[in-house]
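Undergrad: the following comprises the amino acid sequence and a computationally predicted model.
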Amino acid sequence: MRLFILGSAAGGGFPQWNCLCHVCRLHWSGDPRVTARSQSSIAATADGVHWLLLNASPDLRAQIMASPPLMPSCGADDAARRASPIAAVLVTNGDVDHVAGLLTLREKQAFDLYGTEGVLGVIADNPVYSVMDPACVTTRPVQMEQPFEPVPGLTVEIFPVPGKVPLYLERGEIDVGAEGDMTVGVRLSAGGRTAFYVPGCAFVPEHLAARVAGADVLLFDGTVFVDDEMQRAGVGAKTGRRMGHMPMTGEGGSIDAFDGRDVGDRVYIHINNTNPVLIEGSDERRAVEAAGWRVAHDGMEIVP
């Protein structure tokens, strides 16, 4: 199994195009301690030929251009005119930063689109996604905890994690932390190795911590360092938890949630532009590294 980080930032990317928070200011001023990141998405393969995208970021075209494994290849069939290694896409929720990139994949390329019935229903209800030709794109609803093989040799299983509906579907009182078909985590396995991808999670219940025990790799929600980070940065009123993302630190944070668990490589992904772990050498970066975590960056490759 081979994992490739296409994008490691949360919605809006880093730096966010209109943001002057402390961390974004460092980038605009050319500070070498920070590196630009695109919006969250990863790719996985078991054979090095057929790739599964996990979430389709709005930055997908640029991500493909920067990722040789996902570029079209002449290969053995020189007559091919549409020849992407991307054979399938799995979306973990309906957030804009996870589904808008599907519009980039509209150019008559055959692939399978996987997701829960709820998330695929949200996509189907938006007429803009009809640009994906159904003669090329096969929509495949998947059930919780039912393994399937979207690309050769790679077994995938989805499971519910605490989350919420996408922002654009919020109406009235919001049930943050609900476990249903609108936010899922993903288990990937091949060659006796196992990886989990959970880019959005409101909190870690015991059954989730137990599920990932023994994993070779855990790619987990690293949106904010502290829950009120956006408020402290002066760029928003919502807490991380209100957005459906638990903080790394503090009471009920993800570092504590997985402390002492039998998990191999721990990597934070989906990192908000306000998160100071983006600053190399910062106290916050050192704190997460001391706790046994790495901070994902675009182009990172992981071979469990």
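TA: Everything's here; your move.

Undergrad: going by C-alpha atoms from here, please, whenever you check contacts or count neighbours.
TA: OK.

Undergrad: from the middle of its chain, how far away would stretch 4-21 be?
TA: Its chain's average C-alpha position is 12 Å from that of stretch 4-21, according to Cα atoms, centre = their mean, to the nearest Å.

Undergrad: what helix or strand is residue 3 on?
TA: Secondary structure from DSSP states H and E places residue 3 in strand 2-7.

Undergrad: just checking, what packs against that strand?
TA: If you count contacts as 3 or more Cα pairs under 8 Å, 6 or more residues apart in numbering; DSSP states H and E, strand 2-7 packs onto strand 41-45, helix 60-65, strand 301-302.

Undergrad: what angle sits between the helix or strand hosting residue 159 and strand 41-45?
TA: Assigned by DSSP H and E, residue 159 belongs to strand 154-160. Relative orientation of strand 154-160 versus strand 41-45 (axes from the mean of the first three to the mean of the last three Cα atoms, to 10 degrees): 140 degrees.

Undergrad: next SSE downstream of strand 154-160?
TA: Next in sequence after strand 154-160, counting helices and strands by DSSP H and E, comes strand 184-190.

Undergrad: pull the residues that contact that next one.
TA: Strand 184-190 is contacted from outside by 1, 46, 92-93, 153-161, 194-200, using Cα atoms under 8 Å, 6 or more residues apart in numbering.

Undergrad: distance between the following helix or strand past that strand and the chain's centre?
TA: Sequence order places strand 193-198 as the next helix or strand after strand 184-190, per DSSP H and E. Taking the mean of its C-alpha atoms, strand 193-198 sits 12 Å from the chain's own mean (Cα atoms, centre = their mean).

Undergrad: contacting residues for the closest residue to residue 102 other than its chain neighbours?
TA: Distances taken as Cα to Cα, 6 or more residues apart in numbering place residue 56 nearest to residue 102, at 5.7 Å, with adjacent residues excluded. Neighbour list for residue 56: 41, 89, 91, 97, 98, 99, 100, 101, 102 [criterion: Cα under 8 Å, 6+ apart].

Undergrad: out of the helices and strands packed on strand 2-7, deepest packed?
TA: strand 41-45 (a mean of 25; mean count of other Cα atoms under 10 Å).

Undergrad: let's bring in a second model and compare:
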Amino acid sequence: MLIRILGAAAGGGFPQWNCLCRGCETSRSGKATSLTQSSIAIQSQNGDWFLINASPDVRLQIEQMRAQQCFVETSRRSLPFASIVLTDAEIDHTTGLMLLRESSQPLKIYASTSVKRALTTGYPLFSTLQNYCGVEWLPLDLGQSIAIAPDLEMEAFPLSTKPPKYMQGEPGSQEIWGVGLTIRDRYTHGSLTYAPGLATIDEAMQRRFDASDLILIDGTFWTNDELPALGIGSRSALQMGHLPLSGKEGSLAQLAQLKTPHKTLVHINNTNPILIPNSLERQIVESQGIEIGFDGLMFTL
């Protein structure tokens, strides 16, 4: 399978339109590479592409793929993805669905029942899209392997019980709202684990990562108090459902113990100093053999 990072930034992109932090200003000056918002795409051996999360930047991401002749166009209004997979119901991972409303066929969307409910009631994208191209919902059940192509099987696993803000008044605080994905190629036996939002790495998660050839993992924040320290937010990284990279309990220390061949950070917030070339934080990450993801980065497994 072929994996392409469409957007490596967290919500808001890099630079973020209303932010004057060091990273955003470095990007605006042309000294740091800009990034679109979190999403990846997977291609099977038969040529079909699968979109994992639909960011607000999906139109630009599709055009970037088209410019590199990633798609075999079959009609004047073809939908370039065989199906779409949503790991959560966050605005940053779902708003792009509205930009796909001009599809000539219903959008086939894999999502959990929690996500389906959120996108039907709290943020009614599914309900709205039914009046445009239509939606065919395909259940994404935890622990169940789903064949999304003859050569690809996908398994969802739990990551987060944190609901999106627009659903926080809903009951069921222990409900799973965010999932990760392990996608395996039946022919090459290559495996990818994708975890763009990660609050903890327990033993089960370590085993899953170690069994993967590539992990694309949450790199949102460098420190737990990153936003409060900058005076641009009140919640810590952990309160937002993201394990920070640094510190004794941070993800870098745990990633260093993994035998996984390829470890790449995605969903990186605009305030994270690893996005600044030659920063000390970036050097620390790269010295540990961990790659900092960027738009257009591709892997073959």
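TA: Looks like it came in fine. Nothing here was measured: the structure is a model prediction, and the numbers come from that model.

Undergrad: how alike are these chains, TM-score-wise?
TA: The TM-score (TM-score structural alignment, normalised by the length of structure 2) is 0.91; 295 aligned residues with a Cα RMSD of 2.1 Å.

Undergrad: burial check on residue 138 of structure 2, number of neighbours?
TA: Residues lying near residue 138 of structure 2 (other Cα atoms under 10 Å) number 16.

Undergrad: quick one: it and residue 109 touch, right?
TA: Yes - Residue 138 of structure 2 lies in contact with residue 109 (Cα atoms under 8 Å); the separation is 5.8 Å.

Undergrad: hmm, back to that, okay, and the strand holding residue 159 of structure 1 goes to which residues in structure 2?
TA: Aligned using TM-score structural alignment, strand 154-160 of structure 1 spans residues 152-158 in structure 2.

Undergrad: show me the helices in structure 1, by range?
TA: For structure 1, helices defined by DSSP state H occupy the ranges 22-28, 60-65, 96-99, 117-125, 206-211, 229-233, 254-258, 283-290.

Undergrad: figure out which of these is closest to residue 52 of structure 1.
TA: Proximity to residue 52 of structure 1, assessed across the helices of structure 1 by Cα to Cα, is greatest for helix 60-65 (12.8 Å).

Undergrad: ok, average deviation of the closest one from structure 2?
TA: Helix 60-65 of structure 1 differs from its equivalent in structure 2 by a mean of 0.7 Å after superposition (mean Cα distance after the TM-score superposition for structure 1).

Undergrad: residue 241 of structure 1 corresponds to which position in structure 2?
TA: Per TM-score structural alignment, residue 241 of structure 1 is aligned with residue 238.

Undergrad: next, work out how far apart its match and residue 249 of structure 2 are.
TA: Here residue 238 of structure 2 is placed at a distance of 11 Å from residue 249 of structure 2 (Cα to Cα, to the nearest Å).

Undergrad: which of these two has more neighbours?
TA: Under the criterion of other Cα under 10 Å, the comparison of residue 238 of structure 2 against residue 249 puts residue 238 first, with 16 against 13.

Undergrad: residues contacting the more buried one?
TA: By Cα under 8 Å, 6+ apart, the contact list for residue 238 of structure 2 reads 199, 224, 244.

Undergrad: is it true that the second one touches residue 234?
TA: No - proximity of residue 224 of structure 2 to residue 234 does not meet the contact threshold set by Cα under 8 Å, at 11.2 Å.

Undergrad: of these two, which one has the most company?
TA: Just comparing residue 224 of structure 2 and residue 234: by other Cα under 10 Å the higher neighbour count belongs to residue 224, 21 against 13.

Undergrad: trace the more buried one over to structure 1, please.
TA: Using TM-score structural alignment as the criterion, residue 224 of structure 2 maps onto residue 227 of structure 1.

Undergrad: which ones are touching that match?
TA: Residues in contact with residue 227 of structure 1 (Cα under 8 Å, 6+ apart) are 239, 240, 241, 246, 247, 250.

Undergrad: would you quantify the distance from the counterpart of residue 271 of structure 2 in structure 1 to residue 18 of structure 1?
TA: Using TM-score structural alignment, the partner of residue 271 of structure 2 in structure 1 is residue 274. Remark: distance between residue 274 of structure 1 and residue 18 of structure 1 (Cα to Cα) = 12 Å.

Undergrad: neighbour count winner among these two?
TA: A count of neighbours by other Cα under 10 Å puts residue 274 above the other of residue 274 of structure 1 and residue 18, at 27 against 8.

Undergrad: strands of the stretch 201-304 of structure 1, residue ranges please.
TA: 217-221, 265-269, 293-295, 301-302 (DSSP state E, counting those that start in this stretch).

Undergrad: for these, which one sits closest to residue 7 of structure 1?
TA: Residue 7 of structure 1 lies closest to strand 265-269 among these, at 8.4 Å (Cα to Cα).

Undergrad: on average, how far is the closest one from the matching bit in structure 2?
TA: Average distance, strand 265-269 of structure 1 versus aligned residues of structure 2 after superposition (mean Cα distance after the TM-score superposition for structure 1): 0.3 Å.

Undergrad: what is that strand packed up against?
TA: For strand 265-269 of structure 1, the packing partners by 3+ Cα pairs under 8 Å, 6+ apart are strand 217-221, strand 293-295.

Undergrad: who touches it?
TA: Residues outside strand 265-269 of structure 1 that contact it (Cα under 8 Å, 6+ apart): 8-10, 40, 199, 216-223, 292-296.

Undergrad: that one to strand 193-198, inter-axis angle?
TA: Orientation check (the same axes, to 10 degrees): strand 265-269 of structure 1 against strand 193-198 gives 30 degrees.

Undergrad: now do strand 265-269 of structure 1: distance to the chain's middle.
TA: 11 Å.

Undergrad: that older thread, switch the strands of the stretch 201-304 of structure 1 over to a markdown table; also include distance to residue 34 of structure 1.
TA: Converted to a markdown table, those look like this (distance: least, Cα to Cα, whole Å):
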| stretch | distance to residue 34 of structure 1 |
| --- | --- |
| strand 217-221 | 19 |
| strand 265-269 | 15 |
| strand 293-295 | 12 |
| strand 301-302 | 19 |
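
Undergrad: looking at these, which is nearest to residue 64 of structure 1?
TA: Among the strands of the stretch 201-304 of structure 1, strand 301-302 comes nearest to residue 64 of structure 1, with 14.3 Å by Cα to Cα.

Undergrad: structure 2: matching residues for the closest one?
TA: Using TM-score structural alignment, strand 301-302 of structure 1 lines up with residues 298-299 of structure 2.

Undergrad: please report the distance of the equivalent of the residue nearest to residue 102 of structure 1 over in structure 2 from residue 239 of structure 2.
TA: Mapped onto structure 2 by TM-score structural alignment, residue 56 of structure 1 lines up with residue 54. Per Cα to Cα, residue 54 of structure 2 is found 24 Å from residue 239 of structure 2.
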